[in-house]
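Trainee: Quick one: sequence plus predicted model below, questions after.
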Amino acid sequence: MIDAPAIDDRVINDRKARACAWFRTLRDQICAEFEAIERDAPTDLYPGEPGTFEFTDWERKVENGGGGTGGMLRGRFFEKCGVHISVVQGEFTPEMAAKTPGADKDPRFWAAGVSLIAHMRNPRVPAVHMNTRYIVTTQDWFGGGGDLTPTLTEQRTQDNPDAIAFHAGMRAPCDAHPVADYDRYKDWCDEYFHLHHRDEPRGTGGIFYDRHNSGSFEEDFAFTQDVGRAFLSTYSAIARGRMAEPWTDAEREEQLILRGRYVEFNLLWDRGTTFGLKTGGNVATILSSMPPVVKWP
């Protein structure tokens, strides 16, 4: 991230509006495709009526603090899936301001983004997470990425076909934009999504980037948009490719145990969870990333 001069209010307001519009568009595209997958899942493996997203608006409990819309799908293929958008503003606490670019001079912030977590009923279909965001203090930047979290030990290797396909999908937008660095973002993802108390990765990785400001808003925005598009096409293909595979009771049991790793990471190490809770975000959407059923034997 580079230190940038102050931005004219008209320019920054235009950037905010464009970012918000894109996050909403991406949310709509993801929800439409996930509902199509839900409908297309074979009925012999996934009986019952296909689920659809239910949307709930929320507001921060501070004046002019913004809010968002939570989207939840509880279906026959997607056991629990949340796709949320938010636009919030306020002031960082002194502790957070000291750690955030530009906030040491002025604690006010504005942030918008889209976030997703999908936990699948079929343990042979990996869970997945994605988010992209745009943040403004006295500086502005993008962040986000996506990572794959298989819930069977046999699939939690870098040479697994799903891991290979997901990394290829995440590499594509990086290679298409000179402002991005796939190798750095891959390593950053591995470093970030690591359970330090167990010294093990959360899943098979993907990309992670933060405080991304190359000096060109247009290039950075285009890259972030392509990350969203690449995620949707890549994960959709993985889910559709696995949806017809039957599973055993033993695989379901293993899935429930490995889901516990996801809970541990989000509650102990995830900065996004901390950011949301410490800035007065909606607890229901922040914690919607928790798996619907999990075991710690």
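Mentor: Noted; the coordinates are in hand.
Trainee: going forward, measure contacts between C-alpha atoms and count neighbours the same way
Mentor: Will do.
Trainee: After the helix or strand that contains residue 128, which helix or strand is next?
Mentor: In this structure, residue 128 is located in strand 127-136 according to DSSP states H and E. Read in the C-terminal direction, the helix or strand following strand 127-136 is strand 140-149, with elements assigned using DSSP H and E.
Trainee: helices and strands around the very next helix or strand once past that next one, which ones?
Mentor: Sequence-wise, the next helix or strand beyond strand 140-149 is helix 161-176, with elements assigned using DSSP H and E. Based on contacts counted as 3 or more Cα pairs under 8 Å, 6 or more residues apart in numbering; DSSP states H and E, the elements that helix 161-176 packs against are strand 140-149, helix 182-192, strand 205-212, helix 217-242.
Trainee: just checking, what packs against the first one?
Mentor: Counting by 3+ Cα pairs under 8 Å, 6+ apart, the packing neighbours recorded for strand 140-149 are strand 127-136, helix 161-176, strand 205-212, helix 217-242.
Trainee: Export the helices and strands packed on helix 161-176 as JSON lines, with columns for mean neighbour count.
Mentor: Shown next, in JSON lines, are the helices and strands packed on helix 161-176 (neighbours: other Cα atoms under 10 Å):
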{"stretch": "strand 140-149", "mean neighbour count": "24"}
{"stretch": "helix 182-192", "mean neighbour count": "18"}
{"stretch": "strand 205-212", "mean neighbour count": "24"}
{"stretch": "helix 217-242", "mean neighbour count": "18"}
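Trainee: Below is an additional structure, to be compared with the one above:
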Amino acid sequence: MDHASRPEMLEATPAGIAAAARLLQAGRLVAVPTETVYGLAARADRDESVAAIYRAKGRPSFNPLIVHVADLTQAQEIAAFDDRARALAAAFWPGALTLVLPLQDGAPVAPAVTAGLPTVALRCPAHPVMRAVIAAAGLPLAAPSANRSGAVSPTRAAHVVESLGSRADAVVDGGDCEAGLESTIVALREDGRWQILRPGPIPEARIAAVLGTSSVPVTEGAIEAPGQLASHYAPGKPVRLGADSAAPDEFHIGFGAVAGEATLSAGGDLVEAAARLYALLHQAARAPQPRIAVAPVPESGIGIAINDRLRRAAA
């Protein structure tokens, strides 16, 4: 697509939805209306697509992204559902409930989407346009709000164009969103407890009525969904930063001119580095070397966020 013609404006018709699906399959960014705001959707199984979301929004968010699915069948390919999760899905999907559940082994989700955590946030949306796009694409879609970071959330297609301009490949114009609260986020714990990670349109009492128990307050722990305080994945090995070279017992993560055994970005692209960070920390954690060394990353722009993340991993 010619950069000057972006974003392509698509109608919420079968032809427009088919065009959106083709773009998403190709790894492009498409803004799509949901029940609450327009989401900037990308295929959830590619780090490069997540990098494109970060680039369009203006900075990476190391918060996990909510993955939007067509139905329970697609959801179960990504997360482990127990009886409680199935009961909540039966009661509230499609709708404004996001479930934080254990990630399935081999799930088709890029590590950058889950922020390197063993859990994943899933939602089956109710908006007919978003549902049609997911079905046509045949892919789970990661979709934060379709605006520059820090800007007001978009509730109509024109807002998306004003905020993102040519950074989005296309916008499906589904009219004005209802502009309600963001989805309620519930985390189901393996010991039978459950927590509200973010309040939303579905009140806690309705969830408790389905589960038959009361929720447990959120006090601390890793960030598992949007709207929580940041806490970051650590690889379980000592991490040395600013390493131009590595010792024999270190797995070396490179950047730019420092090649390493694997690289955040051979071309020195900080956005690519941000999207690849969690995947490479996972790779380093699985490597036979007992230690990890990371090449210097510039302390500027997105590099500030990457280095903050690396310092937490090294702590």
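Mentor: Noted; the coordinates are in hand. Fair warning: this is a prediction, and the values are worked out from it, not measured in the lab.
Trainee: Give me the TM-score for this pair.
Mentor: A TM-score of 0.28 describes the superposed chains when it is computed by TM-score structural alignment, normalised by the length of the first structure; 140 aligned residues with a Cα RMSD of 6.3 Å.
Trainee: would you turn the helices and strands packed on helix 161-176 of the first structure into JSON lines with distance to residue 276 of the first structure?
Mentor: Listed next are these as JSON lines, based on distance: least, Cα to Cα, whole Å:
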{"stretch": "strand 140-149", "distance to residue 276 of the first structure": "15"}
{"stretch": "helix 182-192", "distance to residue 276 of the first structure": "17"}
{"stretch": "strand 205-212", "distance to residue 276 of the first structure": "16"}
{"stretch": "helix 217-242", "distance to residue 276 of the first structure": "21"}
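Trainee: how about these, which one is nearest residue 20 of the first structure?
Mentor: Distances from residue 20 of the first structure to each of those were compared using Cα to Cα; the shortest belongs to helix 217-242, at 11.5 Å.
Trainee: dump the residue contacts of residue 87 of the first structure.
Mentor: Under the criterion of Cα atoms under 8 Å, 6 or more residues apart in numbering, the contact list for residue 87 of the first structure reads 20, 66-68, 110-113.
Trainee: Strands - which of those residues land there?
Mentor: With DSSP state E as the criterion, strands contain 66-68, 110-113 from among these.
Trainee: Just the closest of those to residue 54 of the first structure, please.
Mentor: Proximity of these to residue 54 of the first structure, judged by Cα to Cα, is greatest for residue 68, which lies at 13.7 Å.
Trainee: secondary structure class for the closest residue to that closest one other than its chain neighbours?
Mentor: On the basis of Cα to Cα, 6 or more residues apart in numbering, the spatially nearest residue to residue 68 of the first structure that is not a chain neighbour turns out to be residue 86, at 3.9 Å. With DSSP: H, G, I helix; E, B strand; the rest coil as the basis, the three-state label of residue 86 of the first structure is strand.
Trainee: I'd say residue 86 of the first structure and residue 110 touch.
Mentor: No. Here residue 86 of the first structure does not reach residue 110: they are 10.5 Å apart, not a contact under Cα atoms under 8 Å.
Trainee: Among the two, which residue is more densely surrounded?
Mentor: Set residue 86 of the first structure next to residue 110 and count neighbours by other Cα atoms under 10 Å: residue 86 wins out with 24 against 18.
Trainee: For stretch 168-187 of the first structure, give me every contacting residue.
Mentor: Applying Cα under 8 Å, 6+ apart, the set of residues contacting stretch 168-187 of the first structure from outside is 146, 205-209, 214, 219-220, 223, 226-227, 230-231, 234.
Trainee: Okay, now it: how far is its last residue from its first?
Mentor: 15 Å (Cα to Cα, to the nearest Å).
Trainee: which parts of the host helix or strand of residue 12 of the first structure are buried?
Mentor: Here residue 12 of the first structure is covered by helix 9-40, with elements defined by DSSP H and E. Residues of helix 9-40 of the first structure classed as buried by neighbour count (16 or more other Cα atoms under 10 Å): 15-16, 19-20, 22-24, 26-27, 30-31, 34-35, 37-39.
Trainee: tell me the secondary structure for residue 135 of the second structure?
Mentor: Following three-state DSSP, we place residue 135 of the second structure in the helix state.
Trainee: Determine the number of other residues adjacent to it.
Mentor: The local packing count at residue 135 of the second structure equals 17, with neighbours defined by other Cα under 10 Å.
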